[in-house]
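Novice: Quick one, structure for this:
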Amino acid sequence: MLSPETDAGTAKPAAAWSTSVGLGGGVLRSIHIGELPLEAGGALPSVTMAFECWGTLNEAGDNAVLIQHALTGSTHVSRGDSEEDGWWEGLVGPGEVIDTDKFFVVCANMLGGCYGTTGPSSVAADGRPYGSRFPFVTIRDSVEAEARLADRLGISSWYAVIGGSMGGARALEWAASHPDRVRRCAVVASCAASTAEQIAFAQAQVLAIRQDPNFAGGDYYDGAPPTLGLGLARRIAHITYRSEEEMGGRFGRDAQDGATISHGRLEAPGDSRYKVESYLDHQAHKLVGRFDANSYIAITEALMSHDVARGRGTLEEALAETAGVEFVVAAVNSDRLYFPAQSEELAAALPGQVPVARIDSPIGHDGFLTEVAAVGGLLKESFFRD
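Specialist: A predicted model of the protein is given here:
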């Protein structure tokens, strides 16, 4: 039976990785991949990769699909044998667009994360959490860790690598770093390199956490966590994830709990907040309850550094080796974090003629998550035709 942690030296044969073996589909598993050299120098001495999987890997090891999560996303793409819906529920499963009766689907937690993969909250060799000692990691580092994971799982090449937002950055990096192991690549609501504006929004979030009195330089695990800073970071981020149209139509200037607005201020017997304030507070509360502040910083800084052309020449030169990869590039038409123009720039730099598909949504950037039917239709038409 498959154990929750499989030693790096005892990878299972391809056919053994199945929802009928061990823990079942949609349940967290982990594999040790050993020491990992890092792009910026140094190394992590011992790395564990956490992942979930659905379906059965065939004997050739070539029916695998890698789905990459977004910034604060988890490995839980689909319900599977668990009781909790996944963040792309309805896209992955028996008879769905990505049919787990045909494909072996994997979603791995990013390096530096807090959902099982080695990150700042992981225990180092001295028995203490890494905390402030956790090194700077990049998108490229995480892809190299995922390549080690694929090796352990017996996956020779990916049928497709698919991701939205930060997941799209990782999908693109997979194609650039390992074009011989990626046959199809979907980059949704993402870009070739983080822009100055995206870095600026990210820096404000990182500083919100670091300036929390409880942050303690990143070594807060024996005390109170920096929840106020993490909550503020989430508020800043979430404003960029949703469009003005969606915010205005959903909340407008309405006050919470029947309050009235008089002379520019709220008058209410109890809660005196605008509805949009309450909404942002709710989003902050949800994240604080499930995410580690140091991981938020580590992954955000990795995304700030994202540039698929780094050390590879021009963008066209960096992507030249992907000529054998079939691409889907898609943008959310109302996205104000990753503008559709960035998707156009990426598509123009790819070998051949790659059109940019549009996901029609008033939501904004989060449309890549909320418009599951549209994303599924695009993938079905491109990669998963019957």
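
Novice: From now on I want contacts and neighbour counts done on CA atoms only, so please keep to that.
Specialist: OK.

Novice: Give me the longest strand you can find in the chain.
Specialist: Under DSSP state E, the strand in the chain containing the largest number of residues is strand 43-54.

Novice: Would you mark the buried spots in that one?
Specialist: Residues 44, 47-54 are the ones in strand 43-54 that count as buried (16 or more other Cα atoms under 10 Å).

Novice: compare with the first, here's sequence two:
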Amino acid sequence: MTTDTVRPGSRRHTLPVGDLPLESGEHLPGVRMAYETWGRLNEARDNAVLVLHALTGDSHVEGPAGPDSPTPGWWPGLIGPGRVLDTDRYFVIAPNVLGGCRGSTGPSSPGPDGRPWGSLFPRLTVRDQVRAEALLADRLGIHTFAAVIGGSMGGMRALEWAVTLPGRVRRCMPIATSAIASADQIGWATPQLFAIKGDPGYHRGDYYPGPGPRHGLEVARQIAHATYRSAAELEDRFGATAQPGEEPAAGGRFAVQSYLEHHGKKLARRFDANSYVTLTEVMNGHDIGRDRGGVEAALRRITADLTVVVVDSDRLFTPAEGERIAAAPACRGLVNVTSPYGHDGFLIETDQVFAAIGDALADRPVGTSAPAQQPAGQRDSAGTPAGDGRALALDEDDLAGSAHRAEVRPAVPFSAPGLPPVLNGTGLW
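Specialist: Got it, this is the predicted structure:
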């Protein structure tokens, strides 16, 4: 099939983009990319904004849960008429990452023999994922993005877009991310991978159609989630208190233990363990400076207007790592989001993050807009903020003032042979 497809009642499209040459030298045949769109692509095809999700996210940035979206949008309030990503002005596209489990080709997808790839799925890099997204953009007839925006793992891809394909990105916003994986990040990922691969249900990745290593995935998520929040927030919220109705000294749980167990089970119900392994290993290998003379040399390749966002309490992707990215000549400012929530602050403090995105899109000095007041949000069954924002003041440290403006080079499509651009059927929602 070579056409764009979408299920009835779903927003999610899937589109074949061809065979993908990988950085390892292997080829991944018959790649399909899933994505969602909002707004309409204009006649000049220059109003597209690419939004890239984090590790266990997907293409469903905005909107309620649905047939292909087990969870509501992960950045609610960002996209729509009159919002920061105004659909009267922008065509917003959010792909599911290559290697994921929400429609794009990944370990649970059919391989050449028709069975799920499982253990045979090739090892990927961030550059491979960006090339797959570029193939998708080519098929949609988009050769230049007004902005590429992403947080955490999505920020890695946003940064790689600006370094690998500088002529195709006018503005770049890496949020709560790094230019290279740190020893600390890899160190925290190591027991997560061990938990999954050591689960008896893993079977070296060939567990389909069975349930797979659910317990291992739950433990991996518990470890990860502890790094996504700050120590201060966990202490303020839980301390050493017992889970209501339980006594730790008699075999019961602490409240924070119950909280982490909840998040582990919640993820295991909706995410594929092989994708978790694949994407975690991709993040471990992230290095924009690889074969480019190092990180600083790679950053000098960026021609997009670069706006970097960090979270002051982030202990996984520290502010210092964002500051290193912000040393790029193309950087027009560094935004420091004030939050008690740690790394998850980029999803929770939407008033501050959206204000920074709005400044970047309007070419204003970053940090000059007052944060938009987001409505008070729902909490999940564990009491976790659903990511719809807190009305906290934006940090006033204004590192803007650079007169840099992006030099947009002629776009060079990263096209797969034999697949023409898709010039209709997009932006209809």
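
Novice: just to revisit the earlier point, the longest strand of the first structure maps to which residues in the second structure?
Specialist: With TM-score structural alignment applied, strand 43-54 of the first structure matches the range 27-38 in the second structure.

Novice: re the thing from before, with the second structure overlaid, report how far the longest strand of the first structure is off on average.
Specialist: Once superposed with the second structure, the aligned residues differ from strand 43-54 of the first structure by a mean of 0.6 Å; criterion: mean Cα distance after the TM-score superposition for the first structure.

Novice: which outside residues touch that strand?
Specialist: Contacts made with strand 43-54 of the first structure from outside it, assessed by Cα atoms under 8 Å, 6 or more residues apart in numbering, are listed as 18-19, 24-38, 75-76, 80, 93, 100, 104-109, 111, 115-118, 135, 145-146, 149.

Novice: Other residues contacting stretch 359-377 of the first structure?
Specialist: Counting contacts by Cα under 8 Å, 6+ apart, the residues touching stretch 359-377 of the first structure from outside are 87-91, 97, 164, 188-189, 240-243, 245-246, 330-338.

Novice: Next up, the contacts around the residue nearest the centre of the first structure.
Specialist: Per Cα atoms, centre = their mean, the C-alpha nearest to the average position across the first structure is that of A70, at 2.1 Å. For A70 of the first structure, the residues meeting the contact criterion (Cα under 8 Å, 6+ apart) are 163-168.

Novice: And it? What does it align with in the second structure?
Specialist: Aligned counterpart of A70 of the first structure in the second structure: A54 (TM-score structural alignment).

Novice: now the strands: where do they sit in the second structure?
Specialist: Remark: strands assigned in the second structure by DSSP E are 5-6, 13-21, 27-38, 48-52, 91-95, 147-151, 171-175, 305-311, 331-337.

Novice: Out of those strands, the one nearest D113 of the second structure is which?
Specialist: When these are ranked by distance to D113 of the second structure, counting by Cα to Cα, first place goes to strand 27-38 at 11.6 Å.

Novice: Hey, what's the angle from that closest one to strand 13-21? Just curious.
Specialist: Here strand 27-38 of the second structure runs at 150 degrees with respect to strand 13-21, directions being taken by axes from the mean of the first three to the mean of the last three Cα atoms, to 10 degrees.

Novice: since we're on the residue lying closest to L306 of the second structure once chain neighbours are set aside, how many residues are nearby?
Specialist: Closest residue to L306 of the second structure apart from its sequence neighbours, by Cα to Cα, 6 or more residues apart in numbering: C331 at 4.4 Å. Number of residues near C331 of the second structure (other Cα atoms under 10 Å) recorded here: 28.

Novice: cool, P8 of the second structure as well?
Specialist: P8 of the second structure has 8 nearby residues by other Cα under 10 Å.

Novice: For the second structure, which segments are assigned as helices?
Specialist: With DSSP state H as the criterion, the second structure has helices at 126-139, 153-164, 183-197, 214-228, 231-237, 255-268, 273-284, 295-299, 319-326, 345-348, 350-361.

Novice: Mean neighbour count and distance to E247 of the second structure added to these, as CSV?
Specialist: Listed next are those as CSV, based on neighbours: other Cα atoms under 10 Å; distance: least, Cα to Cα, whole Å:
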stretch, mean neighbour count, distance to E247 of the second structure
helix 126-139, 24, 45
helix 153-164, 27, 38
helix 183-197, 17, 27
helix 214-228, 22, 21
helix 231-237, 14, 18
helix 255-268, 18, 10
helix 273-284, 23, 32
helix 295-299, 19, 50
helix 319-326, 20, 38
helix 345-348, 25, 32
helix 350-361, 25, 37
